[in-house]
Structure formats: structure tokens, C-alpha cells
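# Just a sequence and a predicted model for now, questions to come.
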Amino acid sequence: MIKQIPNIITSLNLLCGSVAVLFAVSGDLITASFFVFFGIFFDFFDGLAARVFNAQSDVGLELDSLADMITSGLAPAIVMVQLLSEATLGHPLIITDIFTEDSWNSGLNTYIPFIGLLIAVASAYRLAKFNVDTRQTSSFIGLPTPANALLILSLPLILHFQYFEGIEAVILNPWVLIGLTVFSCVLLNAEIPLFALKFKTWDVKSNLLRYVFIAICLIAVLVLKFIAIPVIIGIYIILSLLSNNK
């Protein structure tokens, strides 16, 4: 039974992601975002549990990728679809509405939101590469899907909890959302080495970069709240590039 603990934690990730998809489809992006956060929380600890209980397995690896595809791939993709729908149509997308007369009157705006689904495609490709890439045992090549999910899901949270004049014009600008979609798809599969928050030991010297990054994250969250998420993703990429150039 102990050997199944990591798979149980991974299954909780999958369950949270599935619930997030349901809320995202219904247009409740805030609840969807929090369930994705819960799923990513479980995703962080399933690998740790596997190492602690020495329970790594091929089944666990595949299950982890399948769970990540739902929680960090499909859920943020649907959130982006709904954001693009808000930006172009003024309301969350209801799939049956695309066959109505009003949808034809809206022209291309009806179909622009589906661009957000590219995030799901890029995430699936990134996860498939990860499973067969022997270079990614202790670090990442390309932005991890959970980090990308956090980047996308920060947008509705900022709009809801940290609304200020002008922010809606930026976040709900269709060109900004399309650009972010394409940018995130590229980042997911770019040949950019990024450090992983995997601690083999706890000594400061070998984990200095990780400790510095965690400290920056804590300070940013306390000061900036949800706005900290895109800032942290940017810092993560910059720190990785700087450490690679040493």
C-alpha cells in the first residue's frame, strides 16, 4: 500500500484538474484556477513521495504525465479560450452558441477563442518529449507545464482580486491574449535549459540558486500577490539563463 501513495497523490492532481476543467467550461475561471493550484500542489509532492518511499515506477511516470495534461494542459487552455471569448464576444464561450444566427453575425470573433486550445496541444507535445528526453532528469528543457499553467491562470485572478483602472484593457485585449498563447506554446517546447526545484540534498552551496529563487518567490507573493505569478515566471527564466551562462 505504501508503494501506491505517490500514485494516489498523482490521482488527486488528476481529480483536481478534472474539476478545474468543468468549472472553466462553465465560465467560472476563479474556481477553476484554484483547483488547478491544488492539482499543482499535489503534482509537486507526488515525486517527493516517490523518492521518500522509493516507489518510482513506469506506471507512476505515465500517470503523472496524464494528470499534468489535464491539470496543467487542458485546464489552462480552456481558461484561455474563455478569456479570449470575453475579449472578443464579451461573454464566456458556450459551445452551442457557435451554431446560432448571432454567431454568424459575429464573424471570425466566434472562432478566435479556439486559438487558446493551442496551449493544450503544446503542453501534450512538451509532456511527451519530457518522457523520452534523458536530458531532463535533474533539470528541464523548456518551461514546465505547471509553470505555464500558473502563468495563464494568473490572468483571471489578477482581474478578479487586483482589479485597477486599465488592467482589463490589457488582459482582455485579444491581441495580448493571442500573443501570450503563442509565446507560452513556444516557451513550453523551446530548447532552453531551466533549473528544477528538486532537492537531492539540503545544503546551501549546491542549492543556492533554488533557495534564492524560493526567497524571491515568497517576497514577490507577499508584495504583489497574484501579479507576482508572471513576475516569478520571468525571474525563473532569467535566473536559469544566467546560471547556464556561468
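Everything's here; your move. None of these values were measured; they are calculated from a predicted model.
# From now on I want contacts and neighbour counts done on CA atoms only, so please keep to that.
Noted.
# mind checking how far the spatially most central residue of the chain is from residue 45?
Closest to where the C-alpha atoms of the chain average out (CA atoms, centre = their mean) is residue 149, at 1.1 Å. Noted for residue 149: a distance of 17 Å to residue 45, by CA to CA, to the nearest Å.
# next one: residue 101
Distance, residue 101 to residue 45, by CA to CA: 49 Å.
# so residue 198 touches residue 138, yeah?
Yes: using CA atoms under 8 Å, residue 198 is in contact with residue 138, at 7.3 Å.
# Next, the contact list for residue 228, please.
Residue 228 makes contacts with 217, 220-221, as judged by CA atoms under 8 Å, 6 or more residues apart in numbering.
# Could you pull out the buried residues of stretch 11-29?
11-25, 27-29 (16 or more other CA atoms under 10 Å).
# list the contacts for the residue nearest to the centre of the chain?
36, 72-73, 76.
# among those residues, which are in strands?
Under the assignment DSSP state E, these contribute nothing to strands.
# Can you tell me which of these is nearest residue 172?
Taking CA to CA as the measure, residue 172 lies nearest residue 76 of the contacts of residue 149, at 15.6 Å.
# want to compare, so here's the second one:
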Amino acid sequence: MKKHIPNLITLANLFLGCCAVVSILAGQYMAGFWFILGAVLADYADGLVARLLGVYSDLGKELDSIADMVSFGVAPGAIYYMLLLSASGQEGAEGLQWAAAPGFLVSAFSGYRLAKFNLDDRQTDGFIGLPTPSSTMFAAGLMLIYTLDSYGIGHGVVASPYPLYAIIVLQSYLLIAEVPMFALKFKSLRWAGNEVKFIFAGIAALLLIIIREAAFSAVVALYVIFSVARQLVHRS
């Protein structure tokens, strides 16, 4: 029975991802955010539980990719689609709007990344390219900024489709780029060897307290910067 527990958690990820996509396309952005956050937690929990129970299966690996494709592939594409609809003045329009369709480029490159990840044995202690959950949280952060607008900058950030197009292209590239990025998994709580992770976690927590919903996108951008800087230091 215990071998099925991680798969049940993965199915919860898939379920929450489906709910997130429907909520986002319906304009229920806060509900979509909470569903995405739940999917992220489930995605972290299934691997953790599998390791604690000492169970692993090829079925679980494939199921995880399917769930991630929905929660961290289709969902961010839906976010960008809706943001582009608003930015291009087509909010509420019926049918597919081609001006907003490029938002799903993130979905396509997420699918490529997930397929590549399953075949890449280099990504055991870290990642090569931007992980799909991080990519999704960046998009969700933009959605929160647009929705809550606590600082009066929400509509300014996404007022024009062109900055969004640029973000989509850059994010799609980072998903498949040969850029090493560290994983936030602590094998021990010692400072030595975990310096970057501790510093990053502290700054991320501080940003969440200070700038609230604006922090999610900022934290992911900071994660990319930290990863690149860490790689440059190692090379030097």
C-alpha cells in the first residue's frame, strides 16, 4: 500500500493543476494562485514521501511528468494568455485570440524541458535550466501583482503586451538553457556547503514580508541571478 502514497500525492498535484487552469481562464486569479501553490507543495511532497518510504517506480516518474505538465506547463501558459488578453485590450473576447496565444509558448517549452529532464542524468543534485515550478511561480507572481496591485504598479507592469512577449521569450529560453541552477534541497543544516541556499532563503523570506505579492516573481528572478553568480564563482 505504501508504494501508492507518493502517486496519490502526485495525482493531487494533477488535480490542483487542472483546477488552477480552469480558474485562471475564468478570471478567478486568486483561486488559481492558491491551486498553483497547492500543486507546488504536492510536487515537493511526493518526492519527499517517496524518499522517506523508500519507494520508487517508473510509473511514478511518468505520472509526475504528466502532472507537472498541467500544473507547471499549461497553467503558466494560461496566465500569460489572460495577461496578454488584458494588455492587448481583448479581455472578455470570445474564442482564441492570436495576440494572446504566444503565452502558451511557455507551455510548449515546459513540455520540452520535462521530457528532457527524464532523460538527463546530470540533474540529480541540481537543475540544468529553470525548473518548471519556479517558472510557474514567476508567472503566478505577475498575476498576483496584476490582481492585487497593492503598490499601484500592477497595470503598469502588464499595460503593454510587448514586455510580456519579451518575458515569455526569455522564460522559454531559460527553461531549456544549459544553465546550472541549484536545488533548494538541504541534505544537512550545516552552513558549510549550503551558504548560497541559506542566504537565498533568508532574502526570499524578507522579500515576502516586505513586498508581499510582488515578491514571488522577484524571488524567482533572484534565484536565476544567484544560480548564474554561483556558477561564475565556481568557474573562477
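Yes, it's here. These figures come from a predicted structure and were not determined experimentally.
# TM-score for this pair?
The TM-score (TM-score structural alignment, normalised by the length of structure 2) is 0.93; 233 aligned residues with a CA RMSD of 1.5 Å.
# follow-up on the earlier one: the residue nearest to the centre of structure 1 maps to what in structure 2?
In structure 2, the residue matched to residue 149 of structure 1 (TM-score structural alignment) is residue 136.
# Going by secondary structure, its match is in what exactly?
Using DSSP states H and E, residue 136 of structure 2 maps to helix 132-148.
# what does the very next helix or strand once past that helix correspond to over in structure 1?
Per DSSP H and E, the first helix or strand lying C-terminal to helix 132-148 of structure 2 is helix 154-157. With TM-score structural alignment applied, helix 154-157 of structure 2 matches the range 167-170 in structure 1.
# List the buried residues for the matching stretch?
In stretch 167-170 of structure 1, counting by 16+ other CA under 10 Å, buried: residue 168.
# Repeat that for stretch 197-216 of structure 1.
Buried residues in stretch 197-216 of structure 1 (16+ other CA under 10 Å): 207, 209-211, 213, 216.
# how many degrees apart are the single longest helix found in structure 1 and helix 145-161 in direction?
Ranked by residue count, the top helix of structure 1 under DSSP state H comes out as helix 29-52. Orientation check (axes from the mean of the first three to the mean of the last three CA atoms, to 10 degrees): helix 29-52 of structure 1 against helix 145-161 gives 150 degrees.
# Now do stretch 173-188 of structure 2: which range of structure 1 does it align onto?
Aligning stretch 173-188 of structure 2 against structure 1 (TM-score structural alignment) gives residues 186-201.
# what's the span of stretch 100-110 of structure 2, first residue to last?
This stretch, stretch 100-110 of structure 2, spans 18 Å end to end (CA to CA).
# Residues in contact with it: which ones?
69, 72-85, 88, 132, 165, 168-169, 171-173, 175-176.
# related to what we said a few turns ago, mind listing which of the buried residues of stretch 11-29 of structure 1 are in helices?
Residues of the buried residues of stretch 11-29 of structure 1 located in helices (DSSP H): 11-25, 29.
# Would you point out the most distant pair within those residues?
Top of the distance list for these (CA to CA): 11 and 29, 22.1 Å.
# most surrounded residue in the contacts of residue 228 of structure 1?
In terms of neighbour count, residue 217 stands highest of the contacts of residue 228 of structure 1 at 19 neighbours, by other CA atoms under 10 Å.
# thinking that one is in contact with residue 232, fair?
Yes: between residue 217 of structure 1 and residue 232 a contact is recorded at 6.2 Å, counting by CA under 8 Å.
# what residues does stretch 21-38 of structure 1 touch?
In contact with stretch 21-38 of structure 1 (CA under 8 Å, 6+ apart) are residues 13, 16-17, 19-20, 70-72, 74-75, 78-79, 82, 92-94, 149-150, 153-154, 156-157, 160.
# Give me the buried subset of those.
The buried subset of the contacts of stretch 21-38 of structure 1 - by 16+ other CA under 10 Å - is 13, 16-17, 19-20, 70-72, 74-75, 78-79, 82, 92-93, 149-150, 153-154, 156-157.
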